[in-house]
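Asker: I would like to see how this sequence folds:
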Amino acid sequence: MALTVKQIEALKPGHERYQVSDEGGLIVRVSPSGKKSFCYVYRVNGKLKRLTLGVFPEMSLAKAREEAGKAKAARDRGEDPVEAKKWAQEAWKSTPTVAEFIEEYLHRWARPNKKSWKEDQRLLEKDVKPVLGDKKVSEVRRRDIIYVLDLIKDRGSMVTANRTFAVISRMFNFALERGVLDASPATRIKMEAEESRDRVLTRPEIKTLHQLLNDQPLWISTRMALELILRTAQRPGEVRQMTTDEIDWQERMWTIPKERSKNGVAQRVPLTDEVLSMIKVARSFSSSKWIFPSPQTSGPISTYALAQGLRKALKGSGLPRTTPHDLRRTAATIISELGFNRLVVDKILNHKDRTVGGIYDRHTYDAEKRQALEAWEAELEQILAGKVDNNGKVIDIRQAQG
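Answerer: Just a heads-up that it's a prediction; the model follows:
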């Protein structure tokens, strides 16, 4: 039962310390001296642990509940709040190394603020920590960062160099905010120009890619997730993190909650018969809530796994470089070619409509989206069967045989 401030004020000290429970794991501990402490209690591997949050009334009940909520969110992410507090206290004793501050950046900023924090972690651990990890943050110079970026560029990964620099820059700005640095070494470094990604696969390329994906010994979650990006036109990150509780089997609908949607708007995706069938097959290989589980971790497959799967499938094929997002763009483009208007395509893609009409329009467009996705599925089946040319025209069977 939720406590009130008056109830806490009325708690009297006893001969021994005792505690009173609030909600969400929050408790109030009353010592024989009359000191009243807010604590968050939880279990790790069956062992009860307690995190002290503050002392009443210096810490208000509302603030204590807020801090308990943060601790619970950390537990949900798999972290141990007590160990995190110990680590933070140790980190403040001296200027951290880059490796130590990477952990602080991930814990204090990236995880709470970025849905894609795991990508930050991957980039930092792959290319930054091995080169700069042992240096003190205060010892890093602009030249050191340029050296890290040059190593990435030398292996031909220009886009990765830009993404890594963006994370490095954010991390050192965070070091400024935390008082670790007085100036960032990441200033006045120019990012490399990138080609605008506008690749749309031709119909013959779609057929070839589909065959390549099936011929490669890819992890089944990777292969099926890539195909579902193409079939549903949804974002790769939203597809790979699909869970069983997001699927309405009766209504044949997949609801992406706003917490997982890139633009913060919930999305309803009508599911065609083939997509539903694929999800059921993928689900049969999973023992967790994830439709596309990772073979290495307890979570879903990673963004890297999708990109790597495509690279493996395309290697030596002669097809141009293709990214998971290109599959989404391809689907949207062909749906438009099938005669569906831009509004319906934008609804399928879950693009925000910032016009006045869009702000007041609360129509779900579920029926229109279903019609478009079913037309796209029919077209895709024709493509995979080799029955249409690159313009979507039906191929004469005798001509094809000839």
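Asker: C-alpha only now, for contacts and for neighbours.
Answerer: Fine.
Asker: just to be sure, residue 195 is in a strand?
Answerer: No. Checked against DSSP: H, G, I helix; E, B strand; the rest coil, residue 195 lies outside a strand; its state is coil.
Asker: ranges for the strands of the protein?
Answerer: 18-21, 26-30, 36-44, 47-56, 247-248, 253-256, 267-270 (DSSP state E).
Asker: out of those, flag the one nearest residue 153.
Answerer: strand 253-256 (36.0 Å; C-alpha to C-alpha).
Asker: so what touches that closest one?
Answerer: For strand 253-256, the external contacting residues (C-alpha atoms under 8 Å, 6 or more residues apart in numbering) are 238, 242, 246-248, 266-271.
Asker: stretch 68-88 now?
Answerer: By C-alpha under 8 Å, 6+ apart, stretch 68-88 touches 24-26, 39-40, 44, 49-51, 53, 104.
Asker: second chain to compare with the first, below:
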Amino acid sequence: MKFTDKGILNLKAKDKMYQLREDKGFGIRILPSGHKIWIFVYTFDGKRRQMNLGSYPAKSLVDARAAHAAAYAMLNDPTNPRDPQSERDQKHEGERQARDEHRKAPTIEKLVSEYIERHAKKFKRSWQEDERLLNREVIPSWGQLKAADITKRDVTLLLESIVDRGSPAMSNQVLKIVRKMFNFAIERDILQNTPCLGVKALAPNNSRERTLTESEIKTLWSSLDSPKVAMSNELRRALKLILVTAQRPGEVAGIHTSEIDGNWWTIPSERAKNGKAHRVYLTDLALELIGEQTVFDMETGETVPKGFIFPSPRVEIDPVTEKPIGKPIDAHALPVAVRRNLAWPMTDKNGKPLYDKDGKPATENKLSISQFTPHDLRRTAATFMAQMGYMDEVIDAVLNHAKQGVIRVYNLHKYDLEKQQALEAWERKLKNIVSGENSSNVVSILPRKKTA
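Answerer: Okay, here's the model as predicted:
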């Protein structure tokens, strides 16, 4: 018989299931309930098979004919005849497995955790910065999404949102860490592809060239002594110590009394960026900024080492001993404090925000100098040492820069005396700058080569 829409619609249920067929095995089965199912009856490898093509009226006569035609063509392919039911079963099984795998696939929150534990903590000394950035910038937007569902467009929109809030440099840093996290996921066979492929930084990566002038150094030093600056005493002293010692902000923030022996501060390898222990000469001014290295223990009645020179105001309690756990100030607190004081929100006498003529929040520069970062203080100290005539090898030794090339193998000199001389000369120069005396009177203690 030839099926028609009207004929199929008028088919009535009977006490038993029955079937009607057109040619080439295309047919319809009518159940006692009245439910109608399109079928394809065929033989493959000598076995009779019956394939379900869908229910009527959800699948119309036209769609059922198309499904039958595709199955019939597969069965009668002259070059590669295949069982359409088995092919569909395999396809459905593949789709089911894909759904199961997707259901089990990690969310971004879980991927972040695995990346930090299995990669960042093992291979990056700055893993805490990765964790902080991902927790602040990525998890709030993507945390509960499947890692496999994140697209290139998602990455771009996230970066644009960071740029739009006025943090273009941060958007570049987010891209760098997110790209690394997704590459980690590919290496561990968590994902097959990265959504960061082809995504470009939205802001130019400007080279770090900022150094403070003598006038800016004097102003900053004075501002850090002023009560108008919204900053703890620990942060003020830490910023000054970066400038005096030319060491990295994170290393200064974590300085501990166990690392200090007289005038020498040894930064242990686990805290040094290049993984090499580093000796820093502490001048009188540096020791003054470090302050007392012992405290009176009320429980024992004894004087004990202070511990961290710049302790964190956030106190954590050891769940076992129920005593406070000593921690240093977070290295990230330094740049945050600087940024806040460079653009401190202004309010009226009632504490309500003030706005400028363009309707933007009015701000005050409490530090009274142009934008800078704590790391710029380290660069400033190195630059002034170079201006005083100290050679690059000595300055690199002060900064704990790794030796390059052949010199790394053959030059094993530690430069302790030279580091002491350079930092003492820089202290004299700095004191002159801060006091406002003629800094030209401070010269390098190294003899200069005569020029022809």
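Asker: superposed, what's their TM-score?
Answerer: With the length set by TM-score structural alignment, normalised by the length of the first structure, the two chains reach a TM-score of 0.70; 300 aligned residues with a C-alpha RMSD of 2.4 Å.
Asker: what's residue 268 of the second structure aligned with over in the first structure?
Answerer: Residue pairing (TM-score structural alignment): residue 268 of the second structure is matched to residue 257 of the first structure.
Asker: so what's the residue count around the closest residue to its match other than its chain neighbours?
Answerer: Leaving out its chain neighbours, the residue that sits closest to residue 257 of the first structure by C-alpha to C-alpha, 6 or more residues apart in numbering is residue 266, at 4.7 Å. Other residues lying near residue 266 of the first structure total 15 when counted by other C-alpha atoms under 10 Å.
Asker: show me the contacts for residue 165 of the first structure.
Answerer: 149, 191.
Asker: what residue in the second structure is paired with it?
Answerer: Checking TM-score structural alignment: residue 165 of the first structure goes with residue 175.
Asker: how far away is its match from residue 379 of the second structure?
Answerer: Residue 175 of the second structure is 26 Å from residue 379 of the second structure, where distance means C-alpha to C-alpha, to the nearest Å.
Asker: for the aligned partner of residue 282 of the second structure in the first structure, grab the count of nearby residues.
Answerer: Aligned counterpart of residue 282 of the second structure in the first structure: residue 271 (TM-score structural alignment). Residues near residue 271 of the first structure, counting by other C-alpha under 10 Å, number 23.
Asker: could you do the one 10 residues further on as well?
Answerer: Residue crowding around residue 281 of the first structure was assessed by other C-alpha under 10 Å; the count is 15.
Asker: now residue 226 of the second structure
Answerer: Counted with other C-alpha under 10 Å, residue 226 of the second structure comes out at 14.
Asker: cool, and the one 10 residues further on?
Answerer: Summarising burial for residue 236 of the second structure: neighbours were counted as other C-alpha under 10 Å, giving 21.
Asker: tell me the contacts of the counterpart of it in the first structure?
Answerer: In the first structure, the residue paired with residue 236 of the second structure according to TM-score structural alignment is residue 223. Residue 223 of the first structure makes contact with 213-214, 309, according to C-alpha under 8 Å, 6+ apart.
Asker: gap between the closest residue to residue 27 of the first structure other than its chain neighbours and residue 9 of the first structure?
Answerer: The spatial neighbour of residue 27 of the first structure that comes closest, neighbours along the chain excluded (C-alpha to C-alpha, 6+ apart), is residue 21 at 4.4 Å. Separation of residue 21 of the first structure from residue 9 of the first structure (C-alpha to C-alpha): 14 Å.
Asker: swap in residue 74 of the first structure?
Answerer: 29 Å.
Asker: so between these two, which is more surrounded?
Answerer: Using other C-alpha under 10 Å, the more surrounded residue of residue 74 of the first structure and residue 9 is residue 74, with 17 against 11.
Asker: can you tell me how far that one sits from residue 298 of the first structure?
Answerer: 17 Å.
Asker: could you do residue 277 of the first structure as well?
Answerer: Distance from residue 277 of the first structure to residue 298 of the first structure, by C-alpha to C-alpha: 24 Å.
Asker: try residue 334 of the first structure
Answerer: 36 Å.
Asker: looking at those two, which is more packed in?
Answerer: residue 334 (21 against 12).
Asker: show me where the stretch 151-300 of the second structure has its helices.
Answerer: For the stretch 151-300 of the second structure, the helices defined by DSSP state H, counting those that start in this stretch occupy 152-164, 168-187, 214-224, 233-245, 249-253, 284-290.
Asker: so the third one corresponds to what in the first structure?
Answerer: Which is helix 214-224 of the second structure. Helix 214-224 of the second structure covers residues 203-213 of the first structure once aligned (TM-score structural alignment).
Asker: try the shortest one
Answerer: Aligned using TM-score structural alignment, helix 249-253 of the second structure spans residues 236-240 in the first structure.
Asker: mean offset of that stretch relative to the second structure (after superposition)
Answerer: Stretch 236-240 of the first structure differs from its equivalent in the second structure by a mean of 1.3 Å after superposition (mean C-alpha distance after the TM-score superposition for the first structure).
Asker: would you mark the buried spots in that stretch?
Answerer: Neighbour counts over stretch 236-240 of the first structure (16 or more other C-alpha atoms under 10 Å) mark 236-237, 239-240 as buried.
Asker: one more: stretch 170-188 of the second structure?
Answerer: Quick answer for stretch 170-188 of the second structure (16+ other C-alpha under 10 Å): 170-175, 177-185.
Asker: for stretch 337-348 of the first structure, same thing?
Answerer: 340, 344-345, 347-348.
Asker: gap between residue 414 of the second structure and residue 101 of the second structure?
Answerer: 55 Å.
Asker: surely residue 292 of the first structure and residue 228 touch.
Answerer: No. Between residue 292 of the first structure and residue 228 no contact is recorded; they are 10.8 Å apart, counting by C-alpha atoms under 8 Å.
Asker: between those two, tell me which one has more neighbours.
Answerer: The neighbour comparison of residue 292 of the first structure against residue 228 (other C-alpha under 10 Å) goes to residue 292, with 29 against 22.
Asker: quick one, what contacts the more buried one?
Answerer: Residue 292 of the first structure touches 221-222, 225, 240-242, 282-283, 286, 300-301, counting by C-alpha under 8 Å, 6+ apart.
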